[in-house]
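Student: No letters, just coordinates:
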């Protein structure tokens, strides 16, 4: 019984890659030092897999920023604007992910989107008519040599497949996917030839896009690619790897193609079991069975998996696998010495999941120790102690339809709000957070380690709030925020204030590039035990005559960016969170906070990959949960929300149905393509399309921002437009943030003057 994984977390056990990369960007490390640190991290990860008994070890899953970007560069899919910078290959790579600015030389970063239904962001490759695809993947080949030199012999090379590459990429200036089929075929054949020359036995081609709805045209594209790629004789065994769902549209085709193995997700893709039962599985291929959950942190229930595996035909050759890359879970539970044992014993992070695979393999093969593994697992699942809150459960049961409806209608509310709030044309604001500078992080760390008192901690944050209120007034913003200096993370902070959550010390998960988040774990029924944001919002509101927004994270995002419990329905958990936040919203309103922003950046994230499942399995409870949070406020209280880095165009009706008054979107990094979608949909909510990209260190000029704003107001009625950055400023420096906001304010002032002159 062979074991493998799809991929491993790459930021390091203690986020070593994050810190090394950021030091490199700040010129505190040179390139050789960064490469050496990367080598040490890769070596540690390969050895950890070897020690856990993993048989087939993936190589090529490491990345300095993003694997999708890696593959684009390996295939020569790099726009000329980055090549013309004259940078080293590594810096050219980073310029695509982060943008580049040096004096007058400035280039925007490539768009960034969510990776399927996860909180991981990938960098969107860009095809133009001038793109010449060819394999130049020295990165992967060098990494294979690294692994060999380290004594890793059973290697599985990992590379994103051409179909997923084309489905997720961006095509500009008239380029289209079919233009690149021939070159892609030749590039992947060159990849196989290079792997064969190196003596690599396995290539894992990742094709998660097969878990989307696959049209006839899509099927033809897939066939054109793989019928030609696989026609070339090779000693390399090609494994087609899918994840994040089932392959119902293409299964019969896949099992006919000459792949050596097919990887199927049996966690999110439960229908894959039925596909095998209905159509069988060929005996000349290996089934890479994704039975260990790569996206959640709970221990695997061995008995359930064994029952499912025993239903497979005896002649099927099975390789035990993760359901997805372990990129989406933290490194190890061993680093969590403050978790209650009642909780910790039920958790499995990346390292523990390696051992689960080895134990499952031992049980299936009947090896020594297997009875002990199974008995211990059964004992564990017989002793789960999720905390119960009867008051919360009764409150959920008592909900009625009108609890989800806000009155009066949006049009009437907007008229009342315009009179109450008295804002200028094109109101300006930010999304919420301001830079978490070194002193802010130090203050939080000192308080956490009991080095300063609660009074000292609070006083520091109040001083920061007062300073940023003054700064926003100086900049000329219309609606201010308190800066969120007290918040470690937009989800973790709320989880810490709500009953039902538990927290890790080192449970970091990569979000994008060097950015990592530490998702809380939902362990019991969720409740609000005390006010969460009221004190900071009220304090800020008392410092200025301008409007100050109250800032909350929405129920769907808190759920999606946490590790949820699996013993009750998702709808029930989200409803519990929504009720807790509803109490917070009403409390803010009671304290005269007239604008309240309820952020839902992750609304689309957990959307099922197949459109037929969107409403029946997700939007039917996600949209009402948001409405439940704000439906009790007065008509004059303005409700905002924020969304970013996802494909929103196909759920605009659901977003409109949230019944918020104002929605801010990420837009600038994707060249404002969302604006046309809003117009086509006749979107009714007021909108604030982000006019500059905060995930890049470059400072956009006034002219650049002004040009983007002019694009917006050409298409959307002026009275419906707000002006803001595309996300919170937490990860940026103050210097970058203030300079960008100055240019944003100057741009909108110039536009207001033009509008006044025209009228």
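Tutor: Yes, it's here. This is a predicted model, so every value here is computed, not measured.

Student: contacts and neighbour counts: CA atoms only from here.
Tutor: Will do.

Student: any idea which element residue 256 lies in?
Tutor: Taking DSSP states H and E as the definition, one finds residue 256 inside no helix or strand.

Student: Contact partners for it?
Tutor: If you count contacts by Cα atoms under 8 Å, 6 or more residues apart in numbering, residue 256 has none.

Student: Tell me which residue is most central in this structure.
Tutor: residue 119 (1.7 Å; Cα atoms, centre = their mean).

Student: So that residue: helix, strand or coil?
Tutor: Secondary structure assignment for residue 119 (DSSP: H, G, I helix; E, B strand; the rest coil): coil.

Student: was I right about it contacting residue 509?
Tutor: No - the pair residue 119 / residue 509 is not scored as a contact, 9.4 Å apart, by Cα atoms under 8 Å.

Student: Second structure for comparison follows:
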């Protein structure tokens, strides 16, 4: 039995990866110094895994931004707008694809399956793919020659890579796969020639619903690999769910197959025991959760591996995490301030690798060698289970009462719309923002001063009030129609609420990558969630006192808080989400009682939690949508509920959006170049829609004409009265000057379209 890893967190123990990236982008690091720092970080990660005893260490899982972007540039898939002339893609072009520049809009970004990681979407169609650079080979040679580590190169498989790309028609999928397979062969052949033994080919798309036609394509692709690469061993790695077409999968002509025995584990185990496993193949058994932060129940894992080893010879088993560990923080070492029962139950990347190695040692030398660790593990997990935070009877009873409660607004939308328009008297195409404004160095320093105890509550509150006052004035000067307070008191849209609700704890250094250098520190939901006191009323009421214009209250929705947190694993996610919804309902009612009658409850991660299997989606959507309505349905008809979603496929989600029964939903349209607007050319939708008309993830300021064109297209497919105009997401990561300039252009473009429509009328 061997130990293996599928991928290691890129960001570093102290986010040194993020800091190097941002210093380079800011011009504080020369390219050579940046590359040297990245090499040092990358090699430290490899050495750490070796020191943990991991035998099959992944290489090429490290990236300067995103692994899908790495695959795209390896194959020369650089859109023409980036002025690429061939050969290895320059670093500035690479980052321009990810972030945009003054000349070109960034490539689209969307979620990596049902995780909170965002990948850059490869674009086919503008130029034929070519092998520009063999990145896995460079990574392998570096690890071998400089560190003496014979690694396992990792690449995204052809089926998954093309399935997650864009730029081709649906009926062209097979042709595009066939077009790129020879380039994969070239990459793999070079690896083979340099002595590589195993290559990990990640095919997470295999766990989705796969048609018979696609299964035939997959067989043909891997038969080509087998014929072209007689001496290279391929480990086809699946994760995030079970594989439904198990019997066909295990028949693929490859030397190893990786299965997730955590997420979808019951189905994978049932298939394994019912249909067996080829004795000539290696099984990569994902037994430690690569996506959550709780320690494994070692006794249960021991029994699981025993069951697996009854089917597969232990000599043909690699024990490993269920997925890449990029979804969890690096190490628990810094977490010394948590409640004891929580701290003892946590396992981040390094600790998870320790669990893998511990189980391998137990099976090699006998269970007795790890008996003390198993006994302590059981004691620690029981202590958490029996904690008062996990046994709040009132919370559990209130949640259970929802089973017989219908959550819905008293007045239907078509009546609310007229009531709200009469109350607000907003112009055609009202302009607003998603909620946050730039978190400048000054804002971040003030927060640190307060957290360190150098500032009193009064000093910090006065600073936040001054920021709100400044930005209310700026918004009025720009000419926005509906204002926000700016969220200067919030580090993160989920963390802020978790800090004010019971049932959450926060790590000191539990950072994970969300996209590019953007790292988040997810809250840990460890107990029953309970409302304590109003969380947003003070700032919203103060902002409202400064202007005659409407001011939105800003909350994060229950499904997003759930999906962007590390969630307890002893009860269902539905139960946790409904507890959060009840807590948010109390906050919504507090805002309304304080005179805030526009309330935005953001759900950018609602779709993110969607199960990967079509058959499982209806149940999830039922409770996720109900949770949103539980939080928002008790307000008066004149109170306008907004929500926001970003970077998800809306064409198959429009009915769900409607079921939320929000009065206005804002959507991202900028990076997809207005593709989301096309949804409304074929779908009926009757509620308010906020068009996200420019990309806030790029420093680029859009021209008035560019925004005007996007708005004009929108009003051609739905009645103008339905549309609101806004950026595609919050503005906390942008600079002050570019934010003001971009919003001025947005307002100018809106006024131009508004004037034309008014004249026509």
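Tutor: Noted; the coordinates are in hand. This one's a predicted model, so the numbers in the text were calculated from it and none came from an experiment.

Student: TM-score of the superposition?
Tutor: Here the TM-score for the pair of chains, by TM-score structural alignment, normalised by the length of structure 1, is 0.97; 752 aligned residues with a Cα RMSD of 1.6 Å.

Student: on that earlier part again, after alignment, which residue of structure 2 pairs with the residue nearest to the centre of structure 1?
Tutor: Matched by TM-score structural alignment, residue 119 of structure 1 corresponds to residue 116 in structure 2.

Student: my read: its match touches residue 566, true?
Tutor: No - counting by Cα under 8 Å, residue 116 of structure 2 sits too far from residue 566 to count as a contact (11.0 Å).

Student: what do we get in structure 1 for residue 507 of structure 2?
Tutor: Residue pairing (TM-score structural alignment): residue 507 of structure 2 is matched to residue 504 of structure 1.

Student: which residues in the stretch 551-700 of structure 2 form strands?
Tutor: Listed in chain order, the strands of the stretch 551-700 of structure 2 (DSSP state E, counting those that start in this stretch) span 552-556, 566-567, 598-602, 640-644, 664-668, 688-692.

Student: tell me the SS of the nearest residue to residue 93 of structure 1 once chain neighbours are set aside?
Tutor: Nearest non-adjacent residue to residue 93 of structure 1, counting by Cα to Cα, 6 or more residues apart in numbering: residue 73, 7.6 Å away. Assigned by three-state DSSP, the conformation of residue 73 of structure 1 is helix.

Student: Any idea how many residues pack against residue 73 of structure 1?
Tutor: 24 (other Cα atoms under 10 Å).

Student: Likewise for residue 166 of structure 2?
Tutor: 16.

Student: tell me the contacts of it?
Tutor: Here residue 166 of structure 2 is in contact with 121, 122, 123, 124 (Cα under 8 Å, 6+ apart).

Student: what residue of structure 1 matches up with it?
Tutor: Counting by TM-score structural alignment, the partner of residue 166 of structure 2 is residue 170.

Student: Look up how far residue 649 of structure 1 lies from residue 608 of structure 1.
Tutor: Here the criterion is Cα to Cα, to the nearest Å. By it, residue 608 of structure 1 lies 15 Å from residue 649 of structure 1.

Student: Show me which of these two is the more surrounded one.
Tutor: Neighbour totals were compared for residue 608 of structure 1 and residue 649, and residue 608 leads with 22 against 16 (other Cα under 10 Å).

Student: Aligned counterpart of that one in structure 2, please.
Tutor: Using TM-score structural alignment, residue 608 of structure 1 lines up with residue 611 in structure 2.

Student: tell me the contacts of that match?
Tutor: 114, 617, 620 are the contacts of residue 611 of structure 2 under Cα under 8 Å, 6+ apart.

Student: My guess is the second one contacts residue 610. True?
Tutor: Just to be clear, that refers to residue 617 of structure 2. Yes - in this structure residue 617 of structure 2 lies within contact range of residue 610 using Cα under 8 Å: 6.0 Å.

Student: coming back round to it: quick check: the gap between the nearest residue to the match of residue 119 of structure 1 once chain neighbours are set aside and residue 110 of structure 2.
Tutor: Closest residue to residue 116 of structure 2 in three dimensions, ignoring its sequence neighbours and counting by Cα to Cα, 6+ apart: residue 514, at 6.0 Å. Taking Cα to Cα as the measure, residue 514 of structure 2 and residue 110 of structure 2 are separated by 11 Å.

Student: shared neighbours of these two, anything?
Tutor: Shared contacts of residue 514 of structure 2 and residue 110, counting by Cα under 8 Å, 6+ apart, come down to residue 118.
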